[in-house]
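Visitor: sequence first, predicted coordinates after that:
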Amino acid sequence: MRSKGIRFLSTLALSASALTLISCGGGDGDSARVEQTVDASKNGVTSIAIASNAGIVHIKGDYQFNVIGKNAESKEFNLNSKATWKLSDASFGSIKDGLFKAAGKTGQVSLIVNYAGMTTEQTISLTDANLKKVTVKHSSGATSVDECQNTTFTAEAEFEGGITLPYPLTWKITEGSGIASFKDKNTGTLSTTNSGAIKIVASGVNNDNQEISSDALGFTVNDELTAITVTNSKTTEWRDGDTATVTIKGIYDDANNPIDITANATLSATPASLLKIEGTKITAQNGTANGSTVALKGACGGIEGTQELVIKERQLRSIEIRNNNGGATSNLSVSEGSNLNLDVTATYADGSTKDDYTSNVFWEVDDRNNTIPDDRESRISISSTGELRVNSDLDLGSSAIIYVVAEVRDSEGNVIENSSGAEVTDDINITINPN
């Protein structure tokens, strides 16, 4: 079926490389113009021109135009992001930093570029020529890549009349999909995760909505990875809430030149509860006062690498003993033959708090006023969870005051200190009433 877009092909040669340079044109007259003028003065730019191109864009495609500035010594500067781009008729598409995206309309439109009072323009012809053939190849002609690395393929879309233009294509693997993938099916960047043989194709849809596919291209992913290293942007000792970015590198034949394979590797932690993993970002969580060890693991191509991290809780400022039945911190009492349940509220250095704090909390009963006869002290005890027990046979005869102490200790049994050097401990007096 002949496309009606062929009628445009006879006029395309007229527009190819149609450049007009005006050295002292108008300008936008806004802040962009001022910035451009300063930039032009800095680099000595005296002229601009759109880089040579065919001047043809398919109505389904896009094209990256480039505007080049030159100084008196003919030194060139790419001005794509600094120049002001516009189209004579916005209904034909959009343009930003030289990237033209067609809007599906045939015809011709002028591309106009302004920079520091200089203007250059070119005519773009939009064609709907019908897609006839797709050919794929490796961007550098390579026939293989080492596992866990990325590599890039390109494709040529050929249309009626023999012209080749950028065109939206879809990439896929027809054999070996378990060892490689196109993470973005619209680009030719291949990501590999293991070794083996693969075949790839690129395809596009023509004007009759038929899929036009390339011949399958064979490619090899080499089994060359020997080791993996895992590092993060922080130290190996963390506190809850700390975050970092992980980098995974692969070591191949040249151990002195590890390659970043983060994008293709998988990341995990054991135990998983100590690290929250979001892509390459990790966040410490569920740490303890003494620190808990977690293995941060990167894996690809059947090879693993590990970095051990120590996760501690956030730095404590203080603790406070409370009655866990009502939260009271004073005027607490217990009768002989009864129990009193206590817990601890922790305050961290950042001012946040945590109720029922239990990490490395040690409890003691302190009869500092000697109100309990020595032979009866064993009848008062406190559990590791803060439950104070008073035996019914204490037989005091009158009320007595004791103290309960809670301390947060390190792995060596020492009471830890806050950032000010004060011990993280608290005590509370409790009245024991006779039966």
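Guide: Received, thanks.
Visitor: CA only for contacts and neighbour counts going forward, please
Guide: Will do.
Visitor: okay but residue 199 is in contact with residue 221, surely?
Guide: No: counting by Cα atoms under 8 Å, residue 199 sits too far from residue 221 to count as a contact (10.7 Å).
Visitor: residues in contact with residue 175?
Guide: 197, 198, 199, 200 (Cα atoms under 8 Å, 6 or more residues apart in numbering).
Visitor: just those: which are in helices?
Guide: Nothing among those maps onto helices, per DSSP state H.
Visitor: so which of residue 199 and residue 221 has more stuff around it?
Guide: residue 221 (22 against 16; other Cα atoms under 10 Å).
Visitor: what's the closest of the contacts of residue 175 to residue 81?
Guide: Among the contacts of residue 175, residue 200 lies closest to residue 81 (Cα to Cα), at 34.5 Å.
Visitor: ok, residue 14 - how many residues close by?
Guide: Around residue 14 there are 12 residues (other Cα under 10 Å).
Visitor: for residue 68, that is, sorry about that
Guide: 18.
Visitor: list the contacts for it?
Guide: Residue 68 neighbours (Cα under 8 Å, 6+ apart): 48, 49, 50, 51, 76, 77, 78, 79, 80.
Visitor: neighbour-wise, which of the contacts of residue 175 leads?
Guide: Counting neighbours by other Cα under 10 Å, residue 200 comes out on top of these with 24 neighbours.
Visitor: neighbours of the closest residue to that one other than its chain neighbours, just the number please.
Guide: Nearest residue to residue 200 in three dimensions, chain neighbours excluded: residue 173, at 4.4 Å (Cα to Cα, 6 or more residues apart in numbering). Applying other Cα under 10 Å, we find 20 other residues in the vicinity of residue 173.
Visitor: against residue 185, how distant is residue 173?
Guide: For residue 173, the distance to residue 185 (Cα to Cα, to the nearest Å) stands at 10 Å.
Visitor: try it against this one:
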Amino acid sequence: MSVSAGCRWGCVMVTERLPIPFWLLALFLLVSCSGDAGRFEQAVETAKLGMTGLTVTSLRDFSQRGEKQQFTALADLADGGQEDFSARVNWRVSDPAIGSIDANGLLLALANGAVEVIAEFASFTARKTLTINDATLESLALDTGDTVVDLCLPARLGAVGSYSDGTRREIRDLVDWSVDSANASIVNDGSDKGKLLVSEPTTTINVTLSKDGVAKTASLLVQDNLQAIAISPASASLKVDDQQQFQALGDFLNREQEDITANVKWSSAAPTIASIDGNGLAKGIAAGSATLLASCGGKTGSAQVTVSGNGGFIVQAVYRDRTATFQITVDAGSGLAPPTAPGGSATANCSI
């Protein structure tokens, strides 16, 4: 048995031997005649993922004119999990005069009123209402969930604003953040805004948040539970220009080992042999050995890197009045070496 659909662009035929669910077959025939291949691809993806629904979230339900707010679309999965679909859904708003939204879910509040933010993917639609008004900020509060932070572990701080309309709004993305200690840093832009990291031993730090002339300073206690730092892998062999990602693992009191790769200060004891960037990515520079270091909170972990090859050197050969140029790479221990001065030469016995 086969099913065939005549369309403006030709004919689509699907036989019963293909293991296609009836609803997917029907949708395939529908979009084949409508030209909406994108919807079909989305439907196939939802089936593969076991997608059961779509949810739209945001930090707050209220905004002021001129403010931006990020909306997130989460695919609800059959196993109970969720996956971020913010860059894959189709975003729109119920009234473009009140708010505009881009392809990634970033909304700009344009005028007072209520606007629905709508995300669509395949047959799923999710909505969230945002109210825009001229309520003014009256006070700020730091929301940490706790007044204690851990040394070398990032803490995501929240900022709650109390407004003249009686609403309390999470506005960590709107306030300016600062910290009074050279032993700590706090992110003041981007999606990680409000993320605090204390990298050197200290007892207390003061965090200040401010917006529209309103400010709040709060003190936080710092606890040092870091016992040791280990680097993984503990050793690696690289060639010149090869790269290797290293991971820093922190052993903390009364908790499981934590990945602190992004929290430590990375360095190389021999940067002319092997370099390493702030994310733990090492690169072979020249033949030799180097010790890589990861430091935080007064603790340091190390790893050993052996680099082979010196990047090579140029050899010119003349045959029947024609010159050919060769790039030769020398491995450590090979006994070969490039010329050490302009005009010098190196000779080696080779076989071809």
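Guide: Structure's in. What do you need? A quick note: this is a predicted structure, and the numbers were derived from the prediction, not measured.
Visitor: quick check on the contacts of residue 68 of structure 1: which are buried?
Guide: 48, 49, 50, 76, 79, 80 (16 or more other Cα atoms under 10 Å).
Visitor: please enumerate the helices of the stretch 201-350 of structure 1.
Guide: Taking DSSP state H, counting those that start in this stretch as the test, none of the stretch 201-350 of structure 1 falls into helices.
Visitor: looking at the buried ones among the contacts of residue 68 of structure 1, which one is closest to residue 11 of structure 1?
Guide: residue 50 (20.0 Å).
Visitor: that closest one contacts residue 70, doesn't it?
Guide: No: here residue 50 of structure 1 does not reach residue 70: they are 11.5 Å apart, not a contact under Cα under 8 Å.
Visitor: please enumerate the strands of the stretch 201-350 of structure 1.
Guide: 211-213, 217-222, 227-232, 237-239, 243-251, 259-260, 266-270, 275-278, 281-284, 292-300, 303-312, 316-323, 332-335, 339-348 (DSSP state E, counting those that start in this stretch).
Visitor: wait, the stretch 1-150 of structure 2
Guide: 2-7, 10-15, 51-57, 62-63, 68-70, 72-77, 82-84, 90-93, 99-101, 106-109, 113-121, 124-132, 137-143, 148-150.
Visitor: of those strands, which is nearest residue 197 of structure 2?
Guide: Among the strands of the stretch 1-150 of structure 2, strand 148-150 sits nearest to residue 197 of structure 2 (Cα to Cα), with 8.5 Å.
Visitor: need the longest helix for structure 1.
Guide: helix 31-43.
Visitor: give me the contacts around it.
Guide: 27, 46, 71, 82, 83, 84, 115, 116, 117.
Visitor: can we see that at 6 Å?
Guide: With Cα atoms under 6 Å, 6 or more residues apart in numbering as the test, helix 31-43 of structure 1 has contacts from 115, 116.
Visitor: in stretch 51-71 of structure 1, what counts as buried?
Guide: 53, 55-63, 65-71.
Visitor: just the endpoints, please. Distance across stretch 228-248 of structure 2?
Guide: Stretch 228-248 of structure 2 has its terminal residues 10 Å apart, counting by Cα to Cα.
Visitor: again with stretch 163-179 of structure 2
Guide: 25 Å.
Visitor: report the buried residues of that stretch.
Guide: Judged by neighbour count using 16+ other Cα under 10 Å, the buried positions of stretch 163-179 of structure 2 are 163, 168-179.
Visitor: take these and keep only those in strands.
Guide: Among the buried residues of stretch 163-179 of structure 2, the subset assigned to strands under DSSP state E consists of 163, 168, 169, 170, 176, 177, 178, 179.
Visitor: and of these, the nearest to residue 235 of structure 2?
Guide: The closest of these, once distances to residue 235 of structure 2 are taken by Cα to Cα, is residue 179, at 36.9 Å.
Visitor: does that closest one touch residue 209 like I think?
Guide: No: the criterion here is Cα atoms under 6 Å, and residue 179 of structure 2 misses it with residue 209 at 9.0 Å.
Visitor: would you turn the strands of the stretch 201-350 of structure 1 into TSV with distance to residue 105 of structure 1?
Guide: What follows is these, written out as TSV (distance: least, Cα to Cα, whole Å):
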stretch	distance to residue 105 of structure 1
strand 211-213	21
strand 217-222	33
strand 227-232	50
strand 237-239	57
strand 243-251	45
strand 259-260	43
strand 266-270	44
strand 275-278	42
strand 281-284	44
strand 292-300	46
strand 303-312	51
strand 316-323	66
strand 332-335	83
strand 339-348	63
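Visitor: out of these, nearest to residue 427 of structure 1?
Guide: Nearest of those (Cα to Cα): strand 316-323, 6.9 Å.
Visitor: give me the angle between the closest one and strand 339-348.
Guide: Relative orientation of strand 316-323 of structure 1 and strand 339-348, computed by axes from the mean of the first three to the mean of the last three Cα atoms, to 10 degrees: 160 degrees.
Visitor: show me what strand 316-323 of structure 1 is packed up against.
Guide: Applying 3 or more Cα pairs under 6 Å, 6 or more residues apart in numbering; DSSP states H and E, we find strand 316-323 of structure 1 packed against strand 339-348.
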